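model this:
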Amino acid sequence: MWRKIDMENLGDLGDMSYDLEVMCRHAVDRSHGGLVEIDLRYFGTDELLEYIADRSSNLRTLRLIMCYPLADEGFVEAVVKLPLLEYLEVSHCSLSGESLKVAGQSCPNLKTLKLNSEPDPKFNDDECNDEDALAIAESMPELRHLQLFGNFLTNTGLNAILEGCPHLEHLDLRRCFNVNLSGDLAKQRFERIKEVKRPDDSIAGHPYGTFPIDFGYQYGSSDYDWY
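The predicted structure follows:
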């Protein structure tokens, strides 16, 4: 028991009479170092993530979803202690590309990365940003599954990923409106990838990428399987 912890909060922390972080710490303690998967949604701090990392060196899967208080420093201090990590999701969290690079360098077995955000479809050129893409390309060569829902990367960043991650099998670029997949890029680069979801493809089935970010939002899907 306690090898997997899934704590889904619906954003109503102010109405709770109990402390989710205290509950999570107790659950981690009960795992006695055997924790392999943890899922935190709508709550979580640097201190909690450090507590988990210090006691869960066997962790394989880490999902951090809408954990707004998390900062780069806390994330980095934790992820360097998780060398066996194979699956990382950081959705709607404010982390830099440099933090992702540290994650890739510290977790050589990383096979799946989900990095989800929610951009305005009416973007402008000032919002192009390849920082995340370049960090992924430089540090995560063993990736098989990559989801960049709503990222601001351009074709430059995408090319870097395709060159730096030669084992990619599934690539999700939905709502990455700065990417243009026409011409030779789509034909030549994607031949080895089994499944590609393009910027304008349907967002059906995406669990929390279809709404404005709102602390009062209550989403109903808990299905994370996108491949």
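
all contacts plus neighbour counts: C-alpha atoms, from now on.
Noted.

residue 48 against residue 26, yeah?
No. The pair residue 48 / residue 26 is not scored as a contact, 11.3 Å apart, by Cα atoms under 8 Å.

more neighbours, those two?
residue 48 (18 against 11; other Cα atoms under 10 Å).

look at residue 41 and say how many residues are nearby.
Count around residue 41 with other Cα under 10 Å applied: 18.

isn't it right up against residue 64?
Yes. At 6.2 Å, residue 41 and residue 64 qualify as touching, with contact defined as Cα under 8 Å.

surely residue 49 is in a strand?
No. Under DSSP: H, G, I helix; E, B strand; the rest coil, residue 49 falls outside any strand and is assigned helix.

and for comparison, fold this next one:
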Amino acid sequence: MRRILIVEDDPAILKGLEASLGEEHYQVLSAMDGEEGYRLAREENVDLIILDIMLPRKNGDEICRDLRAEGIETPILMLTSKKEEMDKVLGLELGADDYMTKPFSVRELQARIRALLRRHKGARKEVDEYTFGDVHVDFKRQEADKAGTPVKLSAKEFEVLKYFVQHEGEVVTRNMLLDEVWGYEAYPATRTVDNYILTLRKKLEDDPAQPEHLLTAHASGYKFVKK
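I've put the predicted structure just below:
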């Protein structure tokens, strides 16, 4: 489970971020002042830091500067209510990886977090061909068959299936799929994901009503299991 540190002194914003990131299955650590945030950033093994600029005791720019000076390369996403371009430039020059101005879209924030984590850890291994059960998929040629019989999948269905294969065994939320497959700027309805899963189950599962591979993960999303 990826660990994210939030350093934010606004209780309402902090609570909202903790809830939304928790729903996306991140482990969240938090601090409401700069000194505590700086300590956690140095002592805890976190995958990403969401850092407000205007903080008591030690501001975000100072935290970013000092972490980078110590050789800590954890991705940092800066938050601020300031709108001046120079504030953004300063944060980026001090070593921040991305920047968002309040108020911001939680969904866009989640998409940027995933992009930073991918960039930091490296891209997922490319999958050209894959077999599960009696299904064989050639993603490069966009061809699929089940028990030797060709199955027609749309380009988007191939993309959705490939994302699941690359995240085998992991819980994939609807928002993750929307952001990664459709792109967060497209903003399709979350029901779109459910419709695609239903279609893929009908085409690839032996019993779509009792799937063995494209499973529902409680109320949070889906999970692909190869078996």
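
and the TM-score between them?
Scored against TM-score structural alignment, normalised by the length of structure 1, the superposed chains reach a TM-score of 0.34; 131 aligned residues with a Cα RMSD of 5.6 Å.

just the strands in structure 2 please.
Assigned strands in structure 2, in chain order: 3-7, 27-31, 48-52, 76-80, 98-101, 129-132, 135-138, 143-146, 149-151, 171-173, 214-217, 221-224 (criterion: DSSP state E).

packing partners of the fifth one?
Helices and strands touching strand 98-101 of structure 2, as assessed by 3 or more Cα pairs under 8 Å, 6 or more residues apart in numbering; DSSP states H and E, comprise strand 76-80, helix 85-93.

most tightly surrounded among those?
Highest mean neighbour count among these (mean count of other Cα atoms under 10 Å): strand 76-80, with a mean of 23.

which strands or helices does that strand pack on?
With contacts defined as 3+ Cα pairs under 8 Å, 6+ apart, the packing partners of strand 76-80 of structure 2 are strand 48-52, strand 98-101.

okay, the ones you listed in a markdown table with mean neighbour count and distance to residue 110 of structure 2 next?
Output for those, formatted as a markdown table (neighbours: other Cα atoms under 10 Å; distance: least, Cα to Cα, whole Å):
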| stretch | mean neighbour count | distance to residue 110 of structure 2 |
| --- | --- | --- |
| strand 48-52 | 26 | 11 |
| strand 98-101 | 18 | 12 |
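
distance to residue 135 of structure 2 for the ones you listed - can I get that in a markdown table?
Converted to a markdown table, those look like this (distance: least, Cα to Cα, whole Å):
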| stretch | distance to residue 135 of structure 2 |
| --- | --- |
| strand 48-52 | 37 |
| strand 98-101 | 40 |
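
residue 41 of structure 2 against residue 7, yeah?
No. Applying Cα under 8 Å as the test, residue 41 of structure 2 and residue 7 come out as separate, 9.4 Å apart.

buried ones in the helix ranked longest in structure 1, by neighbour count?
Ordering each helix of structure 1 by length in residues (DSSP state H) puts helix 20-31 first. By neighbour count on 16 or more other Cα atoms under 10 Å, the buried set for helix 20-31 of structure 1 is 20-21, 24, 27-29, 31.

is it possible to get JSON lines of those residues that adds distance to residue 132 of structure 1?
Below are the buried residues of helix 20-31 of structure 1 laid out as JSON lines (distance: Cα to Cα, whole Å):
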{"residue": "20", "distance to residue 132 of structure 1": "30"}
{"residue": "21", "distance to residue 132 of structure 1": "29"}
{"residue": "24", "distance to residue 132 of structure 1": "29"}
{"residue": "27", "distance to residue 132 of structure 1": "32"}
{"residue": "28", "distance to residue 132 of structure 1": "30"}
{"residue": "29", "distance to residue 132 of structure 1": "33"}
{"residue": "31", "distance to residue 132 of structure 1": "33"}
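
let me know the closest of these to residue 172 of structure 1.
Residue 172 of structure 1 lies nearest to residue 24 out of the buried residues of helix 20-31 of structure 1, by Cα to Cα, at 31.0 Å.

for burial, what's the neighbour tally of the closest residue to the closest one other than its chain neighbours?
Nearest-residue entry for residue 24 of structure 1: residue 7, 7.8 Å, with adjacent residues in sequence omitted and distances by Cα to Cα, 6 or more residues apart in numbering. By other Cα under 10 Å, 16 other residues sit near residue 7 of structure 1.

on that earlier part again, among the strands of structure 2, which is the most enclosed?
Neighbour counts (mean count of other Cα under 10 Å) averaged over each of the strands of structure 2 peak at strand 48-52, with a mean of 26.

show me what it is packed against.
Against strand 48-52 of structure 2 (3+ Cα pairs under 8 Å, 6+ apart) you get strand 3-7, strand 76-80.

relative to strand 3-7, how tilted is that strand?
Strand 48-52 of structure 2 and strand 3-7 meet at an angle of 10 degrees, taking axes from the mean of the first three to the mean of the last three Cα atoms, to 10 degrees as the criterion.

got CSV for the helices and strands packed on strand 98-101 of structure 2, with distance to residue 118 of structure 2 too?
Listed next are these as CSV, based on distance: least, Cα to Cα, whole Å:
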stretch, distance to residue 118 of structure 2
strand 76-80, 13
helix 85-93, 19
